[in-house]
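Asks: One predicted model, sequence on top.
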Amino acid sequence: MLPVGLKAQDDKPLRLGVAGISHAHLNEVISRIGRGDFVIVGVAERDKDLLQNNRMRKYLDDSVFFEDLDEMLDKAKPEAVIVYEPIFDHLRVVEACAPRGIHVMVEKPLAVNMNHARKIADLARKYNILVLTNYETTWYDTNRELFRRVKENNEIGNITRIEVYDGHQGPVEIGCGKKFTDWLTHPKLNGGGAVIDFGCYGANLVTWLLGGEKPLRVYGVLNRQKPDLYPEVDDDATIILEYPQLTVQIMASWNWPMSRKDMHVYGTKGYIYQDTPRNMRVYSGKKLQQLTAPRLKAPYNDSFYYLKAAVRKQITVKPTDLSSLENNLIVVEILDAAIKSARQGKPVKMK
């Protein structure tokens, strides 16, 4: 039997379209094909070589592949579209989907700049569609457990400082494909380098932890430590956010000696280190504990479960949620301010 209030059609697999296949995160959808919660009804890719030669061909019928996005949307009729295009093209996909009433989930961040972000938001609101932003860290057990202990249990008192560390050795160094790095390292198509690619994680998590509060000022330092590999964009970024009650430091880099997505939150009574997706350290009551976070439950443990539940209105996406349009508009505003600050060499006031 279905849960009370759930219609029969709501339990059917979500009709999913894929816009673009150049993003390395495409593996997220490939690894879930056949799971049962969604069915891919259409794939659109403008690059003819990618369209003919991609990993999805192994799992899908030739009839679902299209060169033209509009043709795919009209013929395949997806309920939602997931986007693996360059960040610059997020707006183009939403412009196509919104008038058709098709929901959209993009890979982080929402947009390359606030001009694009505002246009996306206007379209989402005009046509009453969801535009969600997917981050790997949204589905980390430790981040949700950290939130519970900090915000709900008040285990470490008032937050006084947050430090967020994100990045890896570099997209070229870790073997990302050329089709991906061609736009990931392009100032227009990606909007920047490490500041966009990894600075967005910290901005997203901090905005969530602070209930949607904007910083007063943003200070950005962008460096090029490997100009031979990344001549057009930064490969190392530090973003400092000034709030009335605390300071945040976001360290985003393509120059870490390892891959990392971890966060330190300090309070008046203790601290919590989110070390990995599962493991964390909590110092509270003058005691230090090393903990394994409890597993998240569906649909809050997986981007595709979450998308289906949101589209079918089984859950409500709150403005403060990690994937929400409201949160991610602030994220882009922070990134915009950090880039402007780095150019000007001084802090930028948030509007």
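Replies: Alright, I've got the coordinates.
Asks: From now on I want contacts and neighbour counts done on CA atoms only, so please keep to that.
Replies: Noted.
Asks: can you give me the strands in the stretch 151-300 of the chain?
Replies: 159-167, 217-223, 236-242, 247-253, 260-267, 270-274, 279-284, 287-292 (DSSP state E, counting those that start in this stretch).
Asks: In CSV, list those along with distance to G17 and mean neighbour count.
Replies: Formatted as CSV, the strands of the stretch 151-300 of the chain follow (distance: least, CA to CA, whole Å; neighbours: other CA atoms under 10 Å):
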stretch, distance to G17, mean neighbour count
strand 159-167, 29, 21
strand 217-223, 36, 23
strand 236-242, 34, 23
strand 247-253, 31, 23
strand 260-267, 29, 20
strand 270-274, 34, 23
strand 279-284, 34, 19
strand 287-292, 36, 12
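Asks: and D122, which of the ones you listed is closest to it?
Replies: Among the strands of the stretch 151-300 of the chain, the nearest to D122 by CA to CA is strand 217-223 (25.2 Å).
Asks: Show me what the closest one is packed against.
Replies: Contacts defined by 3 or more CA pairs under 8 Å, 6 or more residues apart in numbering; DSSP states H and E place strand 217-223 against strand 236-242, helix 325-344, strand 348-349.
Asks: next up, a second structure to put side by side with the first:
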Amino acid sequence: MNFLPVSAQEKPLRIGVAGLTHTHVHWILGRDDIGDIEIVGIAEPNRELAERYAKQHGYSMDLVYNSLEEMIIATQPEAVTAFGTIHEHLEVVETSAPKGIHVMVEKPLAVSLAHAKKMKTLAEENSIHLLTNYETTWYPTNHKAKELLKAGSIGDLRKVTVRDGHRGPAKLGINSEFLDWLLDPDANGGGAIMDFGCYGANLLTWLKNGEKPNTVTAVTQQLQAKNNPKVDDEATLILTYNDSQAIIEASWNWPIGRKDMEIYGITGALYADNRNELRIRIAEGYDGFSEEKMNLAEREYPLNDPFSLLATVVKGQHQLAPYDLSSLENNMVVMEILDAARESAKKGKTINLKK
């Protein structure tokens, strides 16, 4: 199905922003106005933070309310985007869902599977969409890689390695409003294992069409105790499936930020090196190969932007495919994997997932 940005006659989706402490909020505040969404209100009790961002992005402080409940009553949004702590995601859904207001949260879906189950129940009981936004959802390379894998370009899948990380929040100079909760195990659910481990769990659940791994084994370390005193900053997860294995590397210790994926089949391998650059290698002999490099254009509307996707899903113009990267069903599996990974790291043993 082909889409075009909304016409002038069609009303934009009315969106309320729940919180400003997650710096991914700049994604929506700094977004070009293409007419498909309208920010009608912002819920943020920290006036200084709200004023700082108002100066940066040019919105009126008249849009800012002290609470989500107050903002909803005053502005009547059709959807809410959550940009607070991960722990607050449940509260956003508890407030929004009974009013029939759709929700999009930043990754991961929740701090725990227990929170996620409550959110899922609320979403289903109140017939709302509950989406989760990941940066890597919008990478053309990931979608091309899945397309090539499905077409049999490298044979049957045997192994996937997903790497996501950077040098660590404290070293990046992140503002205190974000850093304070990012390093809090209650507010964030963990350190690198949650912040970056969720990407791999999300992509693998999508590549495996919703199949859960049989086992999850995780090892975490704290290599920057001074910077990350309460949480892990290095995590490696191993997932086993009936016919394949996956490794998720999540780090706050890498000198260079990265988000990439390697997919190995029987006859070749796919390398999604970054957002736009993809390589496909076909095996020749023992260690030889032929290689094709692709530089991919951005995806087409509305599959190039989280808020465009939200608008078209809410308006019934787009239906998510089963276990879509943004979907609730995918992200419930993600939470099972992350819960098992934290348990594995804590107990020092492999965890079997219930099928």
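Replies: Yes, it's here. Computed from a predicted model, the values in this text were never measured in an experiment.
Asks: care to give me the TM-score?
Replies: Put the two chains on top of each other and the TM-score (TM-score structural alignment, normalised by the length of structure 1) is 0.95; 348 aligned residues with a CA RMSD of 2.0 Å.
Asks: hmm, back to that, figure out which of the helices and strands packed on strand 217-223 of structure 1 is closest to I33 of structure 1.
Replies: Per CA to CA, nearest to I33 of structure 1 of those: helix 325-344, 26.5 Å.
Asks: tell me what that closest one is packed against?
Replies: Partner elements for helix 325-344 of structure 1 (3+ CA pairs under 8 Å, 6+ apart): helix 114-127, strand 131-134, helix 194-197, helix 199-209, strand 217-223, strand 348-349.
Asks: how about 6 Å then?
Replies: Counting by 3 or more CA pairs under 6 Å, 6 or more residues apart in numbering; DSSP states H and E, the packing neighbours recorded for helix 325-344 of structure 1 are strand 217-223.
Asks: Relative to G36 of structure 1, which of the helices and strands packed on strand 217-223 of structure 1 is closest?
Replies: helix 325-344 (27.0 Å).
Asks: and that closest one, which stretch of structure 2?
Replies: Aligned using TM-score structural alignment, helix 325-344 of structure 1 spans residues 328-347 in structure 2.
Asks: List the buried residues for that stretch?
Replies: By neighbour count on 16 or more other CA atoms under 10 Å, the buried set for stretch 328-347 of structure 2 is 328-345.
Asks: now swap in stretch 316-332 of structure 2 and tell me
Replies: Quick answer for stretch 316-332 of structure 2 (16+ other CA under 10 Å): 318, 323-332.
Asks: circling back to that earlier point, need the strands of the stretch 151-300 of structure 1 in CSV (columns: distance to G175 of structure 1).
Replies: Formatted as CSV, the strands of the stretch 151-300 of structure 1 follow (distance: least, CA to CA, whole Å):
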stretch, distance to G175 of structure 1
strand 159-167, 14
strand 217-223, 22
strand 236-242, 18
strand 247-253, 16
strand 260-267, 16
strand 270-274, 27
strand 279-284, 27
strand 287-292, 31
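Asks: And P187 of structure 1? What does it align with in structure 2?
Replies: So, by TM-score structural alignment, P187 of structure 1 is matched to P185.
Asks: Spatially nearest residue to L207 of structure 2, not counting backbone neighbours?
Replies: K146 (6.5 Å; CA to CA, 6 or more residues apart in numbering).
Asks: Could you tell me whether the one you found really is in a helix?
Replies: Yes - the assignment for K146 of structure 2 (DSSP: H, G, I helix; E, B strand; the rest coil) places it in a helix.
Asks: Tally up the residues packed near it, please.
Replies: Using other CA atoms under 10 Å, the number of residues around K146 of structure 2 comes to 17.
Asks: What of G175 of structure 1?
Replies: When neighbours are defined as other CA under 10 Å, G175 of structure 1 has 9 of them.
Asks: Translate it into the numbering of structure 2.
Replies: So, by TM-score structural alignment, G175 of structure 1 is matched to G173.
Asks: So the spatially most distant residue from the centre of structure 1 versus N154 of structure 1, what's the distance?
Replies: Centroid-distance maximum for structure 1: K286 at 35.1 Å, with CA atoms, centre = their mean. Look at K286 of structure 1 and N154 of structure 1: by CA to CA, to the nearest Å, they are 15 Å apart.
Asks: and if you look at K261 of structure 1?
Replies: 24 Å.
Asks: which SSE is the aligned partner of F307 of structure 2 in structure 1 in?
Replies: In structure 1, F307 of structure 2 lines up with F304, judged by TM-score structural alignment. Using DSSP states H and E, F304 of structure 1 sits within helix 303-311.
Asks: Equivalent analysis for S323 of structure 1, please.
Replies: S323 of structure 1 is located outside every helix and strand, with elements delineated by DSSP H and E.
Asks: Is there a neighbour count for R149 of structure 1? I'd like the number.
Replies: Quick note: R149 of structure 1 (other CA under 10 Å) scores 16 neighbours.
Asks: Any figure for the gap between the residue nearest to L207 of structure 2 and E249 of structure 2?
Replies: 20 Å.
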